[in-house]
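Chemist: Quick one, what's the 3D model for this:
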Amino acid sequence: MPLFINRDQMFAHQVHLLEHKLRSKEERILELETENAILHLRLAECLGKLRREPEEDVRALTLPEHQRNAQKMTRSALFTLLSGVQAVKQELSELFAVYLSFATELEEKSKQLLEKVEQVSSVPNGHHGDGVQDLQAHVSALERSLEEERERCRAERQRRKNLHNTLVELRGNIRVHCRVRPVLHFDHVESSTSASGSAASEEVVTAFSDDTVMVNCLKTGLPVHNKMFEFERVHGPEDSQDAVFEEVKPLLTSLLDGYNVCIMAYGQTGSGKTHTMMGPELQVGNSKMQQETQQGIISKAAEELFRLISEKPAEIHTVEVSVMEVYNNEVFDLLARDELGSAVGQRRDIITTSSGTIQVTSLTHLPVGNASEVMQIISSVLKLRAHCPTLIHPDSSRSHLIVTLTISSKSPNALALARRLQRAKKDMQRSTQKEWWSPRCRRANPTAQLSSDELFASSSASPCLSPSLSPCPSPRPSISQAPFKTKLQLVDLAGSECVGMSGVSGAALWEVSCINRSLSALADVLGALAEQSPHIPYRNSKLTHLLQDAIGGDSKLLLMLCVSPTQKFITESLQCLGLGTRVRQVQKEQPRRKGNTLRVK
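Modeler: All right, here's what the predicted structure looks like:
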């Protein structure tokens, strides 16, 4: 009896394996690119420190011996890091070369396998068994090689995530940065309670180093007393918006790894919170380059988020934006629409779900596809935010603004599998082969003698045959999708202020009272967390209740302290710096990643 071999099936099986190997290489390249980007950020930090070495060398002459040894060890560590970055670059270039050559290799392998099948089919019947056995051994070797590559890729991906999150954890789940703004025109304006203009505008708060703020406490008749406050990062007046965001950017990588992230700006009125989070008001005459360099954390974070999403084309990510404000201890949805379709702020309630998470009822979520859409939506509703001119600031914000970006992610492997199955289905439907079986598959499956029409009919729901009908069962286990959601919360808090200094009166006094009470409630919550109190007063304010998941939950929180440099505002500046010091003592629970693992059946 003549021996028949399904050449199309064997060819499709080999192509399928090679495609899987190509996908593994692509995932490896993406992982190395991400690791390279993180190392570039660390290298930029190190180079910035190296550029300041000449000044540090002058100070190092007066430092103790153990501090000079520590600086030497730091320099050696920086050079080691630089060599590591160069090694990663070299490895990445090699992987790119492999990736470019893989398409050609795939085509060549396909031709070779087709030629082997033709040779085997032309050999006399007595030699068919040896050729099939050789092909089976070759296929088994390829399967083992692909499985090894898959395991290595999975291990490298997990290693990259572990290293990144370990770096973030070492810096603390709650990180505190400080930004000292420059002296502005309203610092020279005298108020009824301040001293003379020259004394009030004297600069007493300075960025002493990259992680230290120095405050000169001036008291009449007493010597100058300097107070030092240490934080994870301190930015001086000369630091740009880009420099501030570079320290925030590593947190955003955790979003796609399954962690919630919250970035909050805290400080008194006029200290630069809105400038840091939103950027300045862009005038019509400003150039596009000027606008991009002046963008705040919210705009840059949206751009970085969509950039990270674009680097993972195999995954499905959907992003939704919501905008809320807390005004006079009430929560308002700024994206809510009236009957005419105009944006109006509507009051919402806060509820606690059965799982313990915080939700806002009937909150409006709008889907967005890029950073420009995010900023257009935010800009369109900023006019609804409560503002009021004061003696300190001509356009002071009177409410707390909360911008939330919700990212929904799906399993990349499940998506890639679905696409491959669709392609395989189309290839099968184009096939005109009447019999689809081989000696090995016939022994394993008695139904292999079915006609191709019957086989195609049985596979109408799926391009791959079911295990009971498949002549060559796929060794790959079935994979189910596991979508998960993470949140990026960007908070621009209203500023604390002294009524006598701001000069407000009438109805504005109630606004000031609500702002100061909500900020005091925030300080009480953070203080209770630092003291590990059994009761945390989240519900003392709508602000702390709304941000309960970010403050005391498992998200990664960054508190950006914004302080004024002059003697006029030293009381508020000391209060702000003291709060930041207390926040650094908070020991949060270990952040939990959302469930994005694949369930293998």
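Chemist: Only C-alpha atoms from now on, for both contacts and neighbour counts.
Modeler: OK.
Chemist: can you map out the helices along the stretch 1-150 of the chain?
Modeler: Listed in chain order, the helices of the stretch 1-150 of the chain (DSSP state H, counting those that start in this stretch) span 7-51, 53-60, 65-122, 128-171.
Chemist: most neighbours per residue, which of those?
Modeler: Using mean count of other Cα atoms under 10 Å, the stretch among those with the largest mean neighbour count is helix 7-51, at a mean of 17.
Chemist: So which residue is dead centre in the protein?
Modeler: residue 252 (2.3 Å; Cα atoms, centre = their mean).
Chemist: Am I right that that residue sits in a helix?
Modeler: Yes: with DSSP: H, G, I helix; E, B strand; the rest coil as the criterion, residue 252 is part of a helix.
Chemist: Pull up the gap between it and residue 211, please.
Modeler: When distance is defined by Cα to Cα, to the nearest Å, residue 252 is 22 Å away from residue 211.
Chemist: sec struct for residue 351, please.
Modeler: strand.
Chemist: how about the nearest residue to it, chain neighbours excluded?
Modeler: Leaving aside its sequence neighbours, residue 351 sits nearest to residue 359 (Cα to Cα, 6 or more residues apart in numbering; 5.4 Å).
Chemist: so what's the one you found up against?
Modeler: Neighbouring residues of residue 359 by Cα atoms under 8 Å, 6 or more residues apart in numbering: 350, 351, 352, 353, 546.
Chemist: Am I right that it is in a strand?
Modeler: Yes: secondary structure of residue 359 (three-state DSSP): part of a strand.
Chemist: how much space between it and residue 177?
Modeler: Counting by Cα to Cα - residue 359 and residue 177 are separated by 28 Å.
Chemist: same thing with residue 54?
Modeler: 25 Å.
Chemist: who's in contact with residue 343?
Modeler: Contacts for residue 343 were tallied using Cα under 8 Å, 6+ apart; they are 334, 335, 336, 337, 381.
Chemist: Proceed likewise with the subsequent sequence, for comparison:
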Amino acid sequence: MPAKALNWSFITNQRIQQLKSQVRAKEERIVELETENAVLHLKLAECHGIIERSNSKTMQFCSLYNEEQHLRRNTYSNLTQIYQIVQKFKQELKDFQSFSYLLMRNFQHHYQDYLSQIVDAIQKAQIENENLQLLQARAIDLEQSLQEINGRYQVEKQKRKALHNNLVELRGNIRVHCRIRPLLPFDTESGDLAFQNRLTSLSEKVVHSTDDETVLVKCSRPGHPLFNKTFQFERVYNPLESQKIVFGDVCPLLTSLLDGYNVCIMTYGQTGSGKSYTMLGPHSESDPISSSEADQEMGIIPRAAGELFRLLSENQTVNPRVEVSVVEIYNNELFDLLAKDSSGIFGVKRDVITTKEGKSNVPLLTYELVESPAEFMRLINKSLQLRVKHPTLVHADSSRSHLVVTITLTISVPFDSFADQQSSQNLCKEILCITPQKVMKGEKPSFFSRGPSPAPIPLDLTEQQKQVQTKLQLVDLAGSECVGMSGVTGTGLRETSFINRSLAALADVLGALSEHRGHIPYRNSKLTHLLQDSIGGDAKLLVMLCVSPCQKYLAETLQSLGFGSRARQVQRVQAKRRNLLVSSKSK
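Modeler: Now for the predicted structure:
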């Protein structure tokens, strides 16, 4: 039992050893197979990569092949189209060749025709050029003749102006100028809604200057046909003419002032027509009038002051004395704007009287001595601060009074300046005698001659030098108003009443003078009483009419133009030089 057990154990051990050996052999084989399997996997992966690359290349080749096939098809199609186009082009080329041949034949035919026409045109042009040269020579001769005739015309025109000026001096007529202002913004402004619908027609320009002596007014009323009225004056200014041009025609009066004549310049017209602008220039309380020559908008008063002192500075032998007075006529009362009352307030009431000699005079009127344009304008600006002004619907800065600036000039005059006076008077008398009656009544007048003013009979020549006193009155009249249009009430209505009454009195005086009445109603108004010597006396008087151009103020414009026409008909005494005052030899 024990021996069998041992054999069995031995056999079992051997079997176990064999099995272990087999297991080790199998394991080694497994390792070898795994290694081989791993190698095969690597080779398989490598083969897969090769296959994938091959497939990719195959796909690329297929794609390239497809593209090549598509390209071939497109190329064939394009070649087919190109072939068709080439065939068509060949056909068109054949047609074009035949057309070009035909066109060339036509061109040659027309070329021959045009060439012959050009030759004919050149021949005609040569003939026309010869004719043109003849015409140019004739035109030169005509131009020379025209220049000669124009020169003669200008000489005759100047002679006519001189003759007319002398005639006006002899007849004592009032010179009348007319200035048409441009359209302004307030011409188209109105607070009345019903009126707004008519602004276009009412702001229409109806007053025109046809030349420098004629005003044309287009008159139209509802229900009446359109008609034109013309007015003749010594000078007419259109809206584009400047202050400098206006003063250029007024300037010769200052020479007359130095020659010994009294001079009066006044502006007349409706409110807002440009009177104060013409006389003073633009001004306000915050912006006083400038006396600088650089100011192109200066009015007549500052320009007259500058010109007067310039003329005086050119003659150092006259020993001038220049005095200024400024008065305001407000509600038919006269106020001295340079005088102070007991409380130190400027603007003292004065009165106008008539002297034994029949001259108007203002007792106790203040006269300020001035020695330069700056001093003169300082007084004017101070006086303008006191002038009464109120806004109306027509003008926002309407002057409610008449302003009268009087410059009294006293100079020493040598008797040499009176030489040839008698011969000058004889010439004027001859002119008056030979001038046809129609010239005295209807001849178109020009304005001032630049030559010497007509002189009076010479005075006593026993003295070598005398003193002469002359006056220059510069009058800025208040504007005439239509109460309905200006919209004034209360105090403004009372002011308007006095203004219109004083202007009516001025018109009455001119009417009485033109009709040669025995009584001239100077004393109906302080204005006419103060200006009595200028209106009806022997002063040189210029009335500057200022009118609006628009339809809105047509009635007032016609009234102003009618006033100017009546003023031109006034025949006064001839302007005279002032009497000599004090002998300078006795000094």
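Chemist: Report the TM-score for the pair.
Modeler: After superposition, the two chains reach a TM-score (TM-score structural alignment, normalised by the length of structure 2) of 0.62; 392 aligned residues with a Cα RMSD of 3.2 Å.
Chemist: circling back to that earlier point, identify the residue of structure 2 aligned to the residue nearest to the centre of structure 1.
Modeler: In structure 2, the residue matched to residue 252 of structure 1 (TM-score structural alignment) is residue 254.
Chemist: Just give the closest residue to that match, not the sequence neighbours.
Modeler: Residue 254 of structure 2's closest residue in space is residue 308 (Cα to Cα, 6+ apart), at 6.5 Å.
Chemist: which residue in structure 1 lines up with that neighbour?
Modeler: Under the alignment (TM-score structural alignment), residue 308 of structure 2 maps onto residue 305.
Chemist: cool, residue 235 of structure 2 as well?
Modeler: Match for residue 235 of structure 2 (TM-score structural alignment): residue 233.
Chemist: In the contacts of residue 359 of structure 1, which residue is surrounded by the most others?
Modeler: When neighbours are counted by other Cα atoms under 10 Å, residue 546 leads the contacts of residue 359 of structure 1 with 22 neighbours.
Chemist: what's the spacing between that one and residue 538 of structure 1?
Modeler: In terms of Cα to Cα, residue 546 of structure 1 sits 9 Å off from residue 538 of structure 1.
Chemist: just residue 115 of structure 1 next, same as before
Modeler: With Cα to Cα as the criterion, residue 115 of structure 1 and residue 538 of structure 1 are 72 Å apart.
Chemist: Same check on residue 116 of structure 1?
Modeler: 72 Å.
Chemist: Of the helices of the stretch 1-150 of structure 1, which is nearest residue 477 of structure 1?
Modeler: Nearest to residue 477 of structure 1 among these is helix 128-171; the distance by Cα to Cα comes to 12.5 Å.
Chemist: Which is the succeeding secondary structure element to the closest one?
Modeler: strand 174-180 (DSSP states H and E).
Chemist: In structure 2, what range does the next helix or strand after that following strand match?
Modeler: Later in the chain than strand 174-180 of structure 1, the nearest helix or strand by DSSP H and E is helix 197-200. Aligned by TM-score structural alignment, helix 197-200 of structure 1 corresponds to residues 199-202 of structure 2.
Chemist: buried stuff in the matching stretch?
Modeler: Using 16 or more other Cα atoms under 10 Å as the test for burial, stretch 199-202 of structure 2 gives 199, 202.
Chemist: how much distance is there from it to the middle of the chain?
Modeler: Relative to its parent chain, stretch 199-202 of structure 2 has a centroid offset of 22 Å by Cα atoms, centre = their mean, to the nearest Å.
Chemist: ok, the nearest residue to residue 322 of structure 2 once chain neighbours are set aside - how many residues close by?
Modeler: Spatial nearest neighbour of residue 322 of structure 2, chain neighbours left out: residue 409 (4.8 Å); criterion: Cα to Cα, 6+ apart. Neighbours of residue 409 of structure 2 under the rule other Cα under 10 Å: 20.
Chemist: need the contact list for residue 409 of structure 2.
Modeler: Counted by Cα under 8 Å, 6+ apart, residue 409 of structure 2 has contacts 320, 321, 322, 323, 469, 470, 471, 472.
Chemist: redo that, cut-off 6 Å
Modeler: Contact analysis of residue 409 of structure 2 by Cα atoms under 6 Å, 6 or more residues apart in numbering lists 321, 322, 469, 470.
Chemist: which residue in structure 1 lines up with the second one?
Modeler: Correspondence of residue 322 of structure 2 to structure 1, assessed by TM-score structural alignment: residue 319.
Chemist: Could you measure from that match over to residue 59 of structure 1?
Modeler: 49 Å.
Chemist: Need the counterpart of residue 500 of structure 1 in structure 2.
Modeler: In structure 2, residue 500 of structure 1 lands on residue 484 (TM-score structural alignment).
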